[in-house]
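Trainee: all I have is the shape, not the residue letters:
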């Protein structure tokens, strides 16, 4: 080999050395690339292990050596158990260490039950009484509401008078406003599917076909459409909206035997505490055009790329969500604990400042001043740290992804400092979506795209009820009774936040 090299000219020798250097460089690059891939795969494996083996729920595996359960207990054990039950009953009657009774609601009706001593009381006089109260209830009470309209005629039979029948939710239908309100509240607020409600009716010996209950639900929701359209208009002109979306399965699908994946687009106005659900078959950016096409003001979203089109508009100030940025760093705890914890600690300081503002009940101006004084230095420190650290971080690692997520949205993450009324994260709109997730586990899907939109409508109003602490059943009953007769100029009076709620019990 050495002899062969010695016989080479100077130019050829340079070429050989250059080729060797390129080969070494290529091998080094391949090794570096493989190291990056290995680190990335390790971080993914760590995250999946955390997801798989984290304390999400209890797991149980049966013992294969376990014997069959006995069908009958030993007679001696039965006697012993009966004695223990007797002692337990006597113990619970004495109510040891009882700390006092909860105060009963004053607005509830009282049903009195008088109890006199047994035996002859003719030779005795009453010297007082002791009163004991308990909270009791009856199952849903069904009754028939019968309208009896009397006819009057003039003595000369020239005219006949009869009172007009009050407006009814379903013309010529049998359900009253209270029954319809109960059905809708049970389904969309308490997540009780219609077939279970049918079973409740059957227990009271009221047989109603499923198709009839479904028809009642549809017709009742259709009555609320004018109110919903007014809510859509009012939401469009809000100057600060939080937006998010959540999936819903719809049976109306182009594929036979498959359900269509539709989406609820949810718009929350933090200043007015109103929520609007809007259904669309798509998750594409075009779905938000009706609501955000002409939007002007502050728009707060997560990192979904669809919102970028609206966020870049000149009239829009985009706010990102610190909760989403924090979640990315939480995922990186198993990948790079030291740096992930450093970032989480600084984000924790930002939330501590927000809690301080709420606890001290600061005004919007005072909150802005507090943020500029205390939050801004933390944000600047975190931003400089990410800028320096991201240069030496593998982009595909989880810590790299967390840094990249925050770095790409830094201006939007800092924008909540502009006004004390703006929020640090998008959590309130996510909270408004939670009832939908519970509903999906119970009624599973919507029967059609139209049914999904009607569901969006009632979800909107019930979410507003929750935010303003309004009894949803009482509001809905009132709205159904009045929406057909109210002047269209006063339609906003039927909004849940404008409903004068009756007292509710609180124990």
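Mentor: Okay, I see it. This structure is a prediction, so every number in the text was calculated from the model and none was measured.

Trainee: every contact and neighbour count from this point should use C-alpha atoms.
Mentor: OK.

Trainee: any idea how far stretch 260-269 is from the middle of the chain?
Mentor: 12 Å (CA atoms, centre = their mean, to the nearest Å).

Trainee: what lies in contact with that stretch?
Mentor: With CA atoms under 8 Å, 6 or more residues apart in numbering as the test, stretch 260-269 has contacts from 235, 238, 240-254, 274-283, 288, 428-429, 433, 456.

Trainee: now do 7 Å
Mentor: The contact list for stretch 260-269 (CA atoms under 7 Å, 6 or more residues apart in numbering) reads 240-253, 274-283, 429, 456.

Trainee: among those, which ones are buried?
Mentor: Using 16 or more other CA atoms under 10 Å as the burial test, the contacts of stretch 260-269 include 240-252, 274-283, 429, 456 as buried.

Trainee: name the next helix or strand following the helix or strand residue 35 falls within along the chain.
Mentor: Using DSSP states H and E, residue 35 sits in helix 10-53. Counting by DSSP H and E, the next helix or strand C-terminal to helix 10-53 is helix 75-94.

Trainee: quick one: name whatever helix or strand follows that next one.
Mentor: strand 151-153.

Trainee: so what secondary structure elements neighbour that following strand?
Mentor: strand 160-162 (3 or more CA pairs under 7 Å, 6 or more residues apart in numbering; DSSP states H and E).

Trainee: what comes into contact with the helix or strand just after the strand it packs on?
Mentor: Counting by DSSP H and E, the next helix or strand C-terminal to strand 160-162 is helix 177-188. The contact list for helix 177-188, computed with CA under 7 Å, 6+ apart, reads 169, 192-194, 217, 220, 439, 459, 472-473, 476-477, 480-481.

Trainee: want to compare, so here's the second one:
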């Protein structure tokens, strides 16, 4: 702020100019103070959030530790017990990692039963990876001499073959100034762990694609001569789930930037530690419209089927939502989201009726709906404008005739019968079922997302239940990336191996480069 001149020597214009300048400087200082207050308030809020979250995680991990290392009489036995222990061990490792990310420390030291790391079998092939300093010339100008090396061994796995990756870091010393130089170890997803990104990717793919529980993987590894305890495998799964979560969050944002979204849900059983009963939870699936360029799917694990879960996932998104007739979506449509019905669900009502009773009315409805699907097959490779034009010319007249036919037969059919229920399903949702006719971006049904949720329905026959809420959310996250890699024609193992290798040093502001639809394998 400039010094104030002698006011007695200033005329009126100069005084007005000085006053204006002083007012401007005061306003500038006020703005700076307001910005400072906002920064301080945000920092205080962030600190309070971190402290609250740390307390919550600390309480959660204490409960899990009491279950995991408590009385054996309180735990489940047999195969169910093994599955639950895997989930609990993975949850503990995930919470430990989240505490570290928040700047806190794990609430307790690891239990004494934590298995000690065993030396890797000497008969496994060794692959040497050498790390040397960029320069062996000391800052004093002298040439350094190699005085030794450190060897760190990591267990690698290429499908079907174990090997040991030896990282050899030479030690270089300058005798003149007694300076020691050594290249650092490459950053790893799990610090000081023995697993390479290839082995971690294999464990994740085996668990979440091939649906092999960790105790079975432990047995398979043992037959190959490598003993990796289940608790260690669970720790790897838990940490990887935390590290991969930012990619899933970015994938969700990418899907919600699309104007058309599919949605569906399927039940899964979940078991809470300390309880020997399962209850029904749900895995929701969301994907861009089948005609959109983006190929992705995100699964969302929730403890129930309330429509509030769908609203929470969609947030402020407004667009065309393709879904079935589940009432939980209704509140979304009241908030500005457009409902697009699924013709496959309407067809299924008539198909079941025809299969059970050979209904002639159901047969006629199936023929008309089949004509609509024939037109869709012709338009599969067209652009949205061409598809809409074809529908206007050929599909719309068929739909109008079908609607009039349904109305006429509904009057003749007694209420409460199977054919009445099938007709009512279509008639009550006719606007949603035929919305696709006016927009070439919309599909005729919701089969695309049902295909993406089918692996979950098949897999749960193997894994029976999720071991905890956290285990369910972790499974949803990893399966989102695996299934998205599949529908982009990537090998899930190759994708996860590369992503896990790059994550530790990849900038957060470029995380979208690692998403399945944008991923390019690294040059290495």
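Mentor: Here it is on my side, so go on. No experiment lies behind these values; they were computed from the predicted model shown.

Trainee: so which of the contacts of stretch 260-269 of structure 1 are in strands?
Mentor: Using DSSP state E, the subset of the contacts of stretch 260-269 of structure 1 located in strands is 240-250, 274-280.

Trainee: tally of neighbours for residue 16 of structure 1?
Mentor: Using other CA atoms under 10 Å, residue 16 of structure 1 has 14 other residues around it.

Trainee: ok, back up a step: who wins for neighbours among the contacts of helix 177-188 of structure 1?
Mentor: Most neighbours among these, by other CA under 10 Å: residue 476, with 27 neighbours.

Trainee: show me what that one aligns to in structure 2.
Mentor: Counting by TM-score structural alignment, residue 476 of structure 1 lines up with residue 496 in structure 2.

Trainee: just the element for that match, please.
Mentor: helix 492-502.

Trainee: how far off centre is stretch 453-463 of structure 2?
Mentor: For stretch 453-463 of structure 2, the distance to the chain centre is 17 Å (CA atoms, centre = their mean).

Trainee: what about the residue mapped onto residue 312 of structure 1 from structure 2, distance to residue 394 of structure 2?
Mentor: Under the alignment (TM-score structural alignment), residue 312 of structure 1 pairs with residue 334 of structure 2. Distance of residue 334 of structure 2 to residue 394 of structure 2, given as CA to CA, to the nearest Å: 32 Å.

Trainee: compare the two (neighbour count), which wins?
Mentor: A count of neighbours by other CA under 10 Å puts residue 394 above the other of residue 334 of structure 2 and residue 394, at 13 against 10.

Trainee: isn't there a helix covering the more buried one?
Mentor: Yes - secondary structure of residue 394 of structure 2 (DSSP: H, G, I helix; E, B strand; the rest coil): part of a helix.

Trainee: apart from its neighbours in sequence, what residue is nearest the corresponding residue of structure 1 for it?
Mentor: Taking TM-score structural alignment, the alignment pairs residue 394 of structure 2 with residue 374 from structure 1. Nearest residue to residue 374 of structure 1 in three dimensions, chain neighbours excluded: residue 353, at 7.3 Å (CA to CA, 6 or more residues apart in numbering).

Trainee: roughly how far does the one you found sit from residue 429 of structure 1?
Mentor: Counting by CA to CA - residue 353 of structure 1 and residue 429 of structure 1 are separated by 21 Å.

Trainee: how about residue 146 of structure 1?
Mentor: 44 Å.

Trainee: can you check residue 494 of structure 1 too?
Mentor: Here residue 494 of structure 1 is placed at a distance of 23 Å from residue 429 of structure 1 (CA to CA).

Trainee: so what's the residue count around residue 20 of structure 2?
Mentor: Around residue 20 of structure 2 there are 12 residues (other CA under 10 Å).

Trainee: next: residue 75 of structure 1.
Mentor: Counted with other CA under 10 Å, residue 75 of structure 1 comes out at 9.

Trainee: structure 2: which residue goes with that one?
Mentor: Using TM-score structural alignment, residue 75 of structure 1 lines up with nothing in structure 2.

Trainee: Three-state assignment for residue 444 of structure 2, please.
Mentor: If you use three-state DSSP, then residue 444 of structure 2 falls in the coil class.

Trainee: and residue 196 of structure 2, what pairs with it in structure 1?
Mentor: Per TM-score structural alignment, residue 196 of structure 2 is aligned with residue 176.

Trainee: any idea how many residues pack against residue 448 of structure 1?
Mentor: Neighbours around residue 448 of structure 1, by other CA under 10 Å: 16.

Trainee: actually residue 374 of structure 2, sorry about that
Mentor: 12.

Trainee: the residue in structure 1 that it lines up against and residue 359 of structure 1, how far apart?
Mentor: If you follow residue 374 of structure 2 across to structure 1 using TM-score structural alignment, you land on residue 352. Residue 352 of structure 1 is 10 Å from residue 359 of structure 1, where distance means CA to CA.

Trainee: got it, and residue 333 of structure 1?
Mentor: Per CA to CA, residue 333 of structure 1 is found 30 Å from residue 359 of structure 1.

Trainee: give me the more crowded residue out of the two.
Mentor: residue 333 (20 against 9).

Trainee: can you confirm the residue nearest to residue 374 of structure 1 is in a helix?
Mentor: Yes - secondary structure of residue 353 of structure 1 (three-state DSSP): part of a helix.

Trainee: what's the neighbour count on it?
Mentor: 16.

Trainee: now it: how far from residue 451 of structure 1?
Mentor: 44 Å.

Trainee: what does residue 22 of structure 1 give?
Mentor: 66 Å.

Trainee: more neighbours, these two?
Mentor: A side-by-side neighbour count of residue 22 of structure 1 and residue 451, using other CA under 10 Å, places residue 451 first with 18 against 12.

Trainee: what does the more buried one align to in structure 2?
Mentor: So, by TM-score structural alignment, residue 451 of structure 1 is matched to residue 471.

Trainee: surely its match meets residue 87?
Mentor: Yes - the criterion here is CA atoms under 7 Å, and residue 471 of structure 2 meets it with residue 87 at 5.9 Å.

Trainee: what range in structure 1 matches the longest helix belonging to structure 2?
Mentor: If you go by DSSP state H, structure 2 has its longest helix at helix 12-68. Aligned by TM-score structural alignment, helix 12-68 of structure 2 falls on no residue of structure 1.
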